[in-house]
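[1] below: sequence and its predicted model.
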Amino acid sequence: MIELVINQRRKNLGGFEVGRVLPDARRRMVGPFVFFDHMGPADFAPGLPRSVDVRPHPHIGLSTVTYLFSGEIMHRDSVGSEQPIRAGEVNWMTAGRGITHSERFEKGRLEGDVLHGIQTWVALPDGEEETAPAFSHHEQDDLPVYGEGGLSARLVVGAAFGARARVRTYSPMFYTHWVLQAGAVAGLPAEYPERAAYVATGEVEIEGQAFGAGRMLVFGPGDTIAFKALQPSTVMLLGGEPVGPRYLEWNFVSSSRERIEQAKADWRAGRMRLPDADHDDWISLPPDPTPPANPMS
């Protein structure tokens, strides 16, 4: 059954908009997924200013998952990675005890581009929050695909639908890209205690209700969820086992508020290494918000 419907909130990032879905005041996490942004679609004309780029910034306690429907982003980080990501591929960056990275739209600047995709953050479980930072890139051939009856699907991360992606994860989870033709039907099995679906394009019917683009449906445990595409649709499925309460402030995720304060102090004092290939400019720590009384879960 549908427990909650979350509408994206549009955010201007200084050159293009994203639809922010998680965290939401009513539902902070789904499984280990602690952050979910729908990027674009954004049309970039040649000559795009560098101010639109996401300059170097830090993370702790999480893995970032970048997945594109179209466009290209150049990733550089403090463990020496320099990797463009394109549609249908996966950039999985594990921050662990600390990493910095940038995301630049270099193809769009030179040639023009249409950027459209999803960026999520996955909270690391207890015992892995301070793991060594790492980066991996996976092309389309690394990701299991399946489909029938008007459904084509790609397993992006984790294990689901009888398949397992090659991306290394730290807790039980799944993340799947569905493309449905109009009239196609498909089911999300009751494999994990926390599950959600985000409609990126099109419109689907679930439990007799229609849901269009920009909406996330959070499901209760225990039932297979039936989908019917009312028009050609793109849906991202996500969830897994919960990892426990987490604090989230700026780009930092942790089970400990003191650890986040230490990360803020380290970034402010310049103690976090910048990417070797992109170290001339960076994003400053924003002013302190009012700290939450309790971690989110």
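    Okay, I see it.
[2] alpha carbons only for contacts and neighbour counts from here, please
    OK.
[3] any chance you could map the helices in this structure?
    Secondary structure of the chain (DSSP state H): helices at 106-111, 257-268.
[4] would you turn those helices into CSV with distance to residue 217?
    Formatted as CSV, the helices of the chain follow (distance: least, Cα to Cα, whole Å):
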stretch, distance to residue 217
helix 106-111, 32
helix 257-268, 30
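[5] adding mean neighbour count and distance to residue 63, write these out as CSV.
    As requested, the helices of the chain are arranged in CSV below (neighbours: other Cα atoms under 10 Å; distance: least, Cα to Cα, whole Å):
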stretch, mean neighbour count, distance to residue 63
helix 106-111, 17, 23
helix 257-268, 16, 16
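[6] comparison target below:
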Amino acid sequence: MLDLVINARQASISAGFDVKRILPFRERRMVGPFIFMDHAGPVRVPATQLQSLDVLPHPHIGLSTVSYLFGGQVMHRDSLGVEQIIRPGEVNWMTAGSGIAHSERFEDPATLAGGQLEMIQTWVALPEADEETAPTFTNYQPHELPIFTEPGVWMRLIAGDAYGLRNGVQTHSPLFYLHVVLQPGTRFGLPQGHPERGAYVAKGQIEVAGHFYSAGQLLVFTPGQDPVIIARETTTLMLLGGEQLGPRFIWWNFVSSRKERIEQAKADWAAGRIALPPTDNHEFIPLPQDKSRPASSASAAPEPLS
């Protein structure tokens, strides 16, 4: 019923910003097309340290980044010239394709009030035919993301299709991604029609087949099985999965079906051939001094930054 349980590990995405890293994992690089997942927060630092959380401009290729907030707000700037604040209930969907650079800044001191800053970022690998597509960015507002409720269940469809819900979020392959809140005692099933499915426990505790799982754990389910999830307390889940795209190489912030493409991206960033955001171009994250080769989706890889 369960292929694997992944326990989040601590990772650093900036000098003062540690996160819980879920994907990639040495024994399971992807769930459907999802190749990366970070859970940041709740963040509790003095307002005077707000700038230390900033993620400086950095590059991506071959993927879409998906940012979703539980609390607080983040300022996104990218090399397309986009400046967009993301708030809870919205989705920032950035498709890197052939190459993009972006930053994530925490500029509003109110963001840290009461430790409310909390976000999930995932990366979705692109099909081979779309890996070199032109980069794009779209912010989706809450009214564009359908919500479903029934006794004990609240859910928002972030992207894809599940439980009969669909929205206009532009994806490149069949997938699903949902924010689900369950009340204590609620019994809940996984969405049908997707070969790979996972459930990340962001808050609370669930029971599956007599075993208990808590915050910071990603459950990867066996294809074809239909387990029942029971909430043992008020629980927040992120459900994700879809069709597998095939092996991918990953190094730092780069994802590709071709190892040589990642080597090219490394050279492009080091040489300044990937443009910086026009309104955030005075500093950036340099290429890591790591001499390792890109790793495939079936093997180990250097820890990426968001």
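    Structure's in. What do you need? Fair warning: this is a prediction, and the values are worked out from it, not measured in the lab.
[7] and the TM-score between these chains?
    Overall, the chain-to-chain superposition scores 0.96 on the TM-score scale (TM-score structural alignment, normalised by the length of the first structure); 297 aligned residues with a Cα RMSD of 1.5 Å.
[8] show residues contacting stretch 239-256 of the first structure.
    Stretch 239-256 of the first structure is touched from outside by 30-33, 57-62, 123-126, 129, 171-175, 192-196, 257, 260, 263, 286, 292, 294-297, with contacts defined as Cα atoms under 8 Å, 6 or more residues apart in numbering.
[9] give me the distance between residue 29 of the second structure and residue 58 of the second structure.
    Here the criterion is Cα to Cα, to the nearest Å. By it, residue 29 of the second structure lies 22 Å from residue 58 of the second structure.
[10] ignore what I typed, I meant residue 7 of the second structure.
    27 Å.
[11] residue 51 of the second structure too?
    17 Å.
[12] what's the end-to-end length of stretch 289-297 of the first structure?
    19 Å.
[13] let me fix that, I meant to ask about stretch 207-226 of the first structure.
    7 Å.
[14] give me the range in the second structure that that stretch lines up against.
    Stretch 207-226 of the first structure corresponds to residues 209-228 of the second structure when matched by TM-score structural alignment.
[15] who touches the matching stretch?
    Contacts of stretch 209-228 of the second structure (Cα under 8 Å, 6+ apart): 1-8, 20, 22, 31, 187-190, 195-208.
[16] which of those are buried?
    Among those, those classed as buried by 16 or more other Cα atoms under 10 Å are 5-8, 20, 22, 31, 187, 190, 195-208.
[17] show me where the stretch 51-200 of the first structure has strands.
    In the stretch 51-200 of the first structure, the segments counted as strands under DSSP state E, counting those that start in this stretch are 54-59, 62-70, 72-77, 82-86, 90-94, 99-104, 113-123, 134-138, 145-148, 151-160, 163-164, 173-180, 185-188, 194-206.
[18] what's the mean distance for the last one versus the second structure?
    Read that as strand 194-206 of the first structure. Following the fit onto the second structure, the mean deviation recorded for strand 194-206 of the first structure is 0.4 Å by mean Cα distance after the TM-score superposition for the first structure.
[19] list the contacts of that strand.
    Contacts for strand 194-206 of the first structure (Cα under 8 Å, 6+ apart): 30-31, 38, 210-221, 225-242.
[20] and residue 185 of the second structure, what's its match in the first structure?
    In the first structure, residue 185 of the second structure lands on residue 183 (TM-score structural alignment).
[21] excluding covalently adjacent residues, which one is nearest to that match?
    Once flanking residues are discounted, residue 183 of the first structure sits nearest to residue 229: 5.1 Å by Cα to Cα, 6 or more residues apart in numbering.
[22] trace residue 122 of the second structure over to the first structure, please.
    Using TM-score structural alignment, residue 122 of the second structure sits opposite residue 120 in the first structure.
[23] ditto for residue 84 of the second structure
    So residue 84 of the second structure corresponds to residue 83, using TM-score structural alignment.
[24] setting aside sequence neighbours, what's the nearest residue to its match?
    Counting by Cα to Cα, 6+ apart, the residue nearest residue 83 of the first structure is residue 75, at 5.2 Å.
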